[in-house]
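Engineer: whatever this is, show me its structure:
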Amino acid sequence: MAVLGVQMMMLKEQVADQGMFAVLQRLADLDLHAVEVSQIPMDEANTADLERGVAELGVQVGALSVALTPGPVVTGDNLAEHFDKIVSDCRRLGTRYVRIGMMPFTAMASKQACEAWAAECEEAAQRLAAEGITLCYHNHHVDLAQFDGERIFDIVRRVAPSLFFEVDLHWVQRGGMAPLAMLERYAGVCKLIHVKDFRVTPLPADAIEKMAAGDFAAGFQAFLNLAQFAEVGQGNMDWPALLPAAERAGAEFLFIEQDDTYGRDPFDCIADSRAYLASIGY
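Structural biologist: Below you'll find the predicted structure:
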């Protein structure tokens, strides 16, 4: 069975305030013993705490987040400048996967730009594979956009066959592809999974008030934006079918993630997600 864990992006403020090890202890209390580290500095203090978590709490560091190259929105390590450090961190923590969280916005703009970026990924993936590390790419809804009838997903896979996928099932759903169909299509390539629910909220009263007052455009805009990220089990995703399908597709880690908790304590959201997943056998 794939290992269940947490995407630590959800807890970056808690790590900054309380320290990495204290956060890992709280996750262990929720019966969560694997993490993916993203949007958190891999400095010596955090890396040492992760190493301590591995030794004392039995934590698995399932994946580390990296960028391909430096850029204006890149906050962590990148493979162009920090390759040796990334490999060293993986060996220190027993981590076999690193993941790219998003392609640059410029690579989304055309087929040629996407192919050029994917070619860089292929080179990096081969270089990491020689070190025993697998590079994965995390999708968003934009990866279901098409150029000349070919999805970005397929362009990336065609140009970078050594690159595996971290499938965010929420973003697949939001992109208009059935998540079950996606997992079947890319079976064998899906090593990491983001377990994130998709919720549609009721139409808020202020949207109706805007329409009644004559501002139909503003009210209708609210109608078009009812989708939310949700605690697992509190949305519309079919997890009893999706998680076994993810495992059949090759998933080794399932990471709970919720991009926005809408004012709730993220630990409470994670606890709710964990309780639901336990209720269906995970």
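Engineer: contacts and neighbour counts: CA atoms only from here.
Structural biologist: Fine.
Engineer: doesn't Ile270 fall inside a strand?
Structural biologist: No: going by DSSP: H, G, I helix; E, B strand; the rest coil, the assignment for Ile270 is helix, not a strand.
Engineer: next, the buried residues of the longest helix along the chain.
Structural biologist: Using DSSP state H to define each element, the chain has its longest helix at helix 111-129. Across helix 111-129, burial judged by 16 or more other Cα atoms under 10 Å covers 111, 114-115, 117-119, 121-122, 124-129.
Engineer: remind me what the next helix-or-strand element following it packs against, helices and strands.
Structural biologist: Once helix 111-129 ends, the next helix or strand along the chain (criterion: DSSP states H and E) is strand 134-138. Judged by 3 or more Cα pairs under 8 Å, 6 or more residues apart in numbering; DSSP states H and E, strand 134-138 is in contact with strand 97-100, helix 111-129, strand 164-168.
Engineer: please provide the structure for the following sequence as well, for comparison with the first:
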Amino acid sequence: MMTKMKVGLQLYTLRDELERDFEQTLQRVAELGYEGVEFAGYYGYGPEQLRELMDRLSLKTVSTHVNVNRLRHHLDEELAMSAALGNLFAVCPGIAASERMPLPEAAAFFEACGERFAEQGITFGFHNHWIEFTETHEGDRWFDAFFGLISPDYLKSELDVCWVAHGGCDPVEYIRKYAGRVPLIHLKDMRKSPAGEVETVELGRGDMDLPAVLEAAEAAGTEWLIVEQDDCAGPALESVRISREWLRERGY
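Structural biologist: Alright, predicted model coming up:
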């Protein structure tokens, strides 16, 4: 029997609200029915403060986004922070242009980081954007070549389905292709402007076939659906409420 996927929120969605009132915003996230969160910065809070707050709100710290610079120069600090928070995962949010390296070098670097996190019982992951699906390496999409060089024991995918689609690929196909290696899904909806620009919207209000994504994710063994909306046209807390309700109506 498959374990029911849990619902978390990438806190980047609420970055402005968190700056204004960190604790009240997290309390509202819990009240809306999110079971966990993924951090993208700690807003000046230390691990003990955060752990106490998260425990009080009954929110799980699912993951933290850790960029390449932090992985390269402050890995021990990030390992300690993730362990103190009780993170299940630590995820690199992508490779910035200033941090790009040859693919074999990138693969070796990420595998080494994954080994270090695994020693702490934390699963290391990589979050994609669209460029990993538009660029190629020796005839393969960059994403496939990259993951093909790294042991599944040391790198999992946090598949952002919106960016897979924007990169010209089918997210359902990729979830199936990497079944067992996609414990986290960034669940995101979008519309495209006539000029091809992406507008992120609340779940169910865009052009993504999200029911098919959910079905594929269940079958692939995904553990957490992480809601993210990069930009919200209205109040961000209202957007995350709408998205949470959309998932609740579908049994999550």
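Engineer: report the TM-score for the pair.
Structural biologist: Superposed pair, TM-score by TM-score structural alignment, normalised by the length of the second structure: 0.91. Supporting alignment: 246 aligned residues with a Cα RMSD of 1.8 Å.
Engineer: right, and the helices and strands packed on strand 134-138 of the first structure - which one's nearest Ile280 of the first structure?
Structural biologist: strand 164-168 (19.7 Å; Cα to Cα).
Engineer: mean deviation of that closest one from the second structure?
Structural biologist: Superposed on the second structure, strand 164-168 of the first structure shows a mean distance of 0.5 Å to its aligned residues (mean Cα distance after the TM-score superposition for the first structure).
Engineer: where does whatever helix or strand comes next after that strand end up in the second structure?
Structural biologist: Using DSSP H and E, the next helix or strand after strand 164-168 of the first structure towards the C-terminus is helix 169-174. Aligned by TM-score structural alignment, helix 169-174 of the first structure falls on residues 161-166 of the second structure.
Engineer: isn't Lys4 of the second structure right up against Ala220?
Structural biologist: No: assessed by Cα atoms under 8 Å, Lys4 of the second structure is found out of contact with Ala220, at 11.8 Å.
Engineer: those two: who's more crowded?
Structural biologist: Neighbour count, other Cα atoms under 10 Å: between Lys4 of the second structure and Ala220, Ala220 has more, with 19 against 13.
Engineer: and whichever residue in the second structure pairs up with Arg248 of the first structure, which of the three is it?
Structural biologist: The alignment partner of Arg248 of the first structure in the second structure, by TM-score structural alignment, is Ala219. Of the three states, Ala219 of the second structure takes helix according to three-state DSSP.
Engineer: with the one 10 residues further on instead?
Structural biologist: Following three-state DSSP, we place Gln229 of the second structure in the coil state.
Engineer: hmm, back to that, the match of Arg248 of the first structure and Asn87 of the second structure, how far apart?
Structural biologist: Distance, Ala219 of the second structure to Asn87 of the second structure, using Cα to Cα, to the nearest Å: 24 Å.
Engineer: thinking again about what came up before, from the middle of its chain, how far away would the match of helix 169-174 of the first structure be?
Structural biologist: 13 Å (Cα atoms, centre = their mean, to the nearest Å).
Engineer: among the helices and strands packed on strand 134-138 of the first structure, which is nearest Ala63 of the first structure?
Structural biologist: Here strand 97-100 is closest among those (Cα to Cα), at 4.7 Å.
Engineer: helices and strands around the closest one, which ones?
Structural biologist: strand 60-66, strand 134-138.
Engineer: let's have those in a markdown table, adding distance to Gly281 of the first structure.
Structural biologist: Below are those laid out as a markdown table (distance: least, Cα to Cα, whole Å):
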| stretch | distance to Gly281 of the first structure |
| --- | --- |
| strand 60-66 | 20 |
| strand 134-138 | 26 |
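Engineer: between those, which gets nearest to Ala241 of the first structure?
Structural biologist: Here strand 134-138 is closest among those (Cα to Cα), at 21.2 Å.
Engineer: what's the mean deviation for whichever helix or strand comes after that closest one versus the second structure?
Structural biologist: Going down the chain from strand 134-138 of the first structure, the next helix or strand is strand 146-147, by DSSP H and E. Here strand 146-147 of the first structure, set against the second structure after superposition, deviates by a mean of 2.1 Å using mean Cα distance after the TM-score superposition for the first structure.
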